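> Pasting a predicted model and its sequence here:
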Amino acid sequence: MIITLNMKITFFSSKPYDKEFFNKANQQFNFELDYFETHLGPHVLNLIENTDAICAFVNDKLDAEVLEHLAKKGVKYIALRCAGFNNVDLEAAKRLGLKVSRVPAYSPEAVAEHAMAMILTLNRKTHKAYNRVREQNFALNGLMGFNLYQKTIGVIGTGNIGAAFAKIAKGFGARVLAYDITENQELKDLGIEYVSQEQLLSESDIVSLHCPLMDSTRHLINADSIKKMKKNVMLINTSRGGLIDTKAVIDGLKSKHIGYLGIDVYEQEEKLFFRDLSHTIIEDDTIQRLMSFPNVLVTAHQAFFTQEALDQIANSTLTSLSHFEKNEEFENPNAVLV
């Protein structure tokens, strides 16, 4: 059954795959969809005309200034096609009467599996082995890894994604430690131990971050927290770049206190990620320094990037906007931010 609504939705930071999955999902809503590849910020507000809703992604800026302009232009809804919302001034949105939604859970296994893939790649150096063999180099020197079995893996943040990751880690026969302000009884029943953050950092061979970016978690990994970690620790971040103080992590890599680093997110990623910069001189010296380490693996915010996740993101986002438009109750209250 086709639902006929005249809502116009303007997308920012859109890519070909966004169009593919949202156009497919829109067959049951019949919204008017307008796509822009540029990210949302003060510089593109003149592009917005006669729009009911804005659909934004992780690096779009929705601060008070932008939200005020959107409200003046008649925008009523902000739909984030992601779980995080650190890029939105929620107090300003509430003051301006803007409704804000997000996608609180979209195939959490997608991100959890990518985090484990980064661990396995860094550990067993499959990316290096692949390149070697292509050059007819079949030597094993420099490719030695370690068993995950019976190692200690620490999970900071056990929401949907962190819980999925903890279960995967447990499946490898690892001892899994967890830290969160709210404990998950299902994970405890599986033998996952909730401990203090200090104990987790001091006992874990691998630390994987799965918590949201808030004032209380910004630079959660810093010079002091790195000192509490085991020597040669592996650090994985598939959550938000701001959880890590990049300078402190670089110092930790140089001192060999951090033995491995895998990041799918980066604090200054809005200037880099989701773009082809292969013919460009990158002026960000920090990311260049990170990529110069042989024990660092960087992926460009692709942990979410599976068919299942994109299906769920598109359907969840458009369903939320339909609920807003028709003043319906949300099945998942966590999807509503304002």
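Received, thanks. Numbering: from 1, shown residues only.
> contacts and neighbour counts: CA atoms only from here.
Fine.
> wait, what's in contact with V265?
N237, T238, S239, R240, G241, T299, A300, H301 (Cα atoms under 8 Å, 6 or more residues apart in numbering).
> hold the first one in mind and look at this next one:
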Amino acid sequence: MKVTFFSAKPYDKAFFDRLNANFRFELVYYETHLGPHIVNAVEDSTAICAFVNDKLNAEVLQVLAEKGVKYIALRSAGFNNLDLDAAKALGLRVCRVPAYSPEAVAEHALAMILTLNRKTHKAYNRVREQNFSLNGLMGFNLHGKTIGIVGTGNIGKAFARIMSGFGCKLIAHDIHEDDTLSAIGVSYRPLSDLFAQADIVSLHCPLLESTRHLINSASLRQMKPGVMIINTSRGGLIDTAAILEGLRSKHIGYLGIDVYEQEDKLFFRDLSQTILNDDTIQLLMSFPNVLVTGHQAFFTMEAMEEIATTTLQNLSRLSQGLEPENPAALLV
């Protein structure tokens, strides 16, 4: 079976090529993202493997189906970039990686919290210039602070376990309450209560129509002055214009984002020799209390191994007329 990859970086090739020895698929890689501009390059492929910023709208899916593609394998948990109704209507089978080392993302969220709080990135640069002054580097104790966790799926649950070790008070919001989290002291609250009480709000929910711009002007007004907001989930959860206003007014004390609404034009690329045509991200990065990473939270050896293994296993089973071992992996 021939599988065509899009948004494929050298590390993707390394992991998939190594693990493909057990499956013997024909793998073809494109570094560009999938969209109307490149979809006609697909030839004789039974499957497409796509990532978070690939465009799998009805137009693209129609062309893929006409070219004989049967399977769409998402090497991610999120699927907000895919038109599920169109895929179903075209008879395409769609699978994903519902869980891949949730600890990787949860640990990155913690890294962002600690970096913003203790300003280790600034201290690193100072010391390299032989500046050992502590002025401007004061942080706060995490112990005793209230952490608001929005979404307690696999990643949110891993994040809650980590933060419980810091002696934090944990409150959470999810449509499904998790008894194992309640057992370690997590208290489920309405979203408005979480926003009002949390010193740190960390987002771990999927991007759906119901969660798009979950953080907006109205929700920000409910939060404490000086709140820290962390987003390692999807950029569309945050209304960037509202966030900028919150930063200007100093209502937001700290912002850490590993994702961004318009990241498909920026992330996963080396743009160091170019002028960015995105004034918003430039403005965000100009604030001293903002930390931006480029969709890096998932990026550990363990996660990459799981992503590649699960994706290839999903395709193998689908090609044999079987469903993925994990029922949550099959979307259509």
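Great, that's in hand. None of the values given here were measured: they were computed from a predicted structure.
> How close are the two chains, by TM-score?
The TM-score (TM-score structural alignment, normalised by the length of the second structure) is 1.00; 332 aligned residues with a Cα RMSD of 0.4 Å.
> circling back: keep only the contacts of V265 of the first structure that stay in contact in the second structure.
Retained in the second structure: N237, T238, S239, R240, G241, T299, A300, H301, out of those (criterion both residues aligned by TM-score structural alignment, their matches' Cα atoms under 8 Å).
> Map the last one across to the second structure for me.
It stands for H301 of the first structure. When the second structure is aligned by TM-score structural alignment, H301 of the first structure is paired with H295.
> Dump the kept ones among the contacts of V265 of the first structure to JSON lines, plus secondary structure and neighbour count.
Formatted as JSON lines, these follow (DSSP: H, G, I helix; E, B strand; the rest coil; neighbours: other Cα atoms under 10 Å):
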{"residue": "N237", "secondary structure": "strand", "neighbour count": "23"}
{"residue": "T238", "secondary structure": "coil", "neighbour count": "25"}
{"residue": "S239", "secondary structure": "coil", "neighbour count": "26"}
{"residue": "R240", "secondary structure": "coil", "neighbour count": "24"}
{"residue": "G241", "secondary structure": "helix", "neighbour count": "20"}
{"residue": "T299", "secondary structure": "coil", "neighbour count": "15"}
{"residue": "A300", "secondary structure": "coil", "neighbour count": "14"}
{"residue": "H301", "secondary structure": "coil", "neighbour count": "20"}
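> Tell me the one among the contacts of V265 of the first structure nearest to L201 of the first structure.
When those are compared for distance to L201 of the first structure (Cα to Cα), N237 wins out at 14.3 Å.
> which position in the second structure aligns with the closest one?
Under TM-score structural alignment, N237 of the first structure pairs with N231 in the second structure.
> thought that match was touching H204?
Yes. Using Cα atoms under 8 Å, N231 of the second structure is in contact with H204, at 7.3 Å.
> all strands for the stretch 151-300 of the second structure, in order.
169-173, 187-188, 200-203, 227-231, 252-257, 290-292 (DSSP state E, counting those that start in this stretch).
> would you list these in a markdown table and tack on distance to T152 of the second structure?
Listed next are those as a markdown table, based on distance: least, Cα to Cα, whole Å:
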| stretch | distance to T152 of the second structure |
| --- | --- |
| strand 169-173 | 7 |
| strand 187-188 | 10 |
| strand 200-203 | 9 |
| strand 227-231 | 14 |
| strand 252-257 | 18 |
| strand 290-292 | 23 |
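> show me what contacts L98 of the first structure?
A71, V75, K76, Y77, I78, V338.
> Go again with 7 Å.
K76, Y77 (Cα atoms under 7 Å, 6 or more residues apart in numbering).
> Where do the helices of the stretch 201-338 of the first structure begin and end?
223-228, 246-254, 285-291, 307-326 (DSSP state H, counting those that start in this stretch).
> picking up where we left off before, ok, so of the kept ones among the contacts of V265 of the first structure, who is nearest T121 of the first structure?
Using Cα to Cα, these come closest to T121 of the first structure at T299, 11.7 Å.
> For the closest one, list the residues it contacts.
I263, D264.
> what's the spacing between it and R124 of the first structure?
17 Å (Cα to Cα, to the nearest Å).
> Understood, closing this out.
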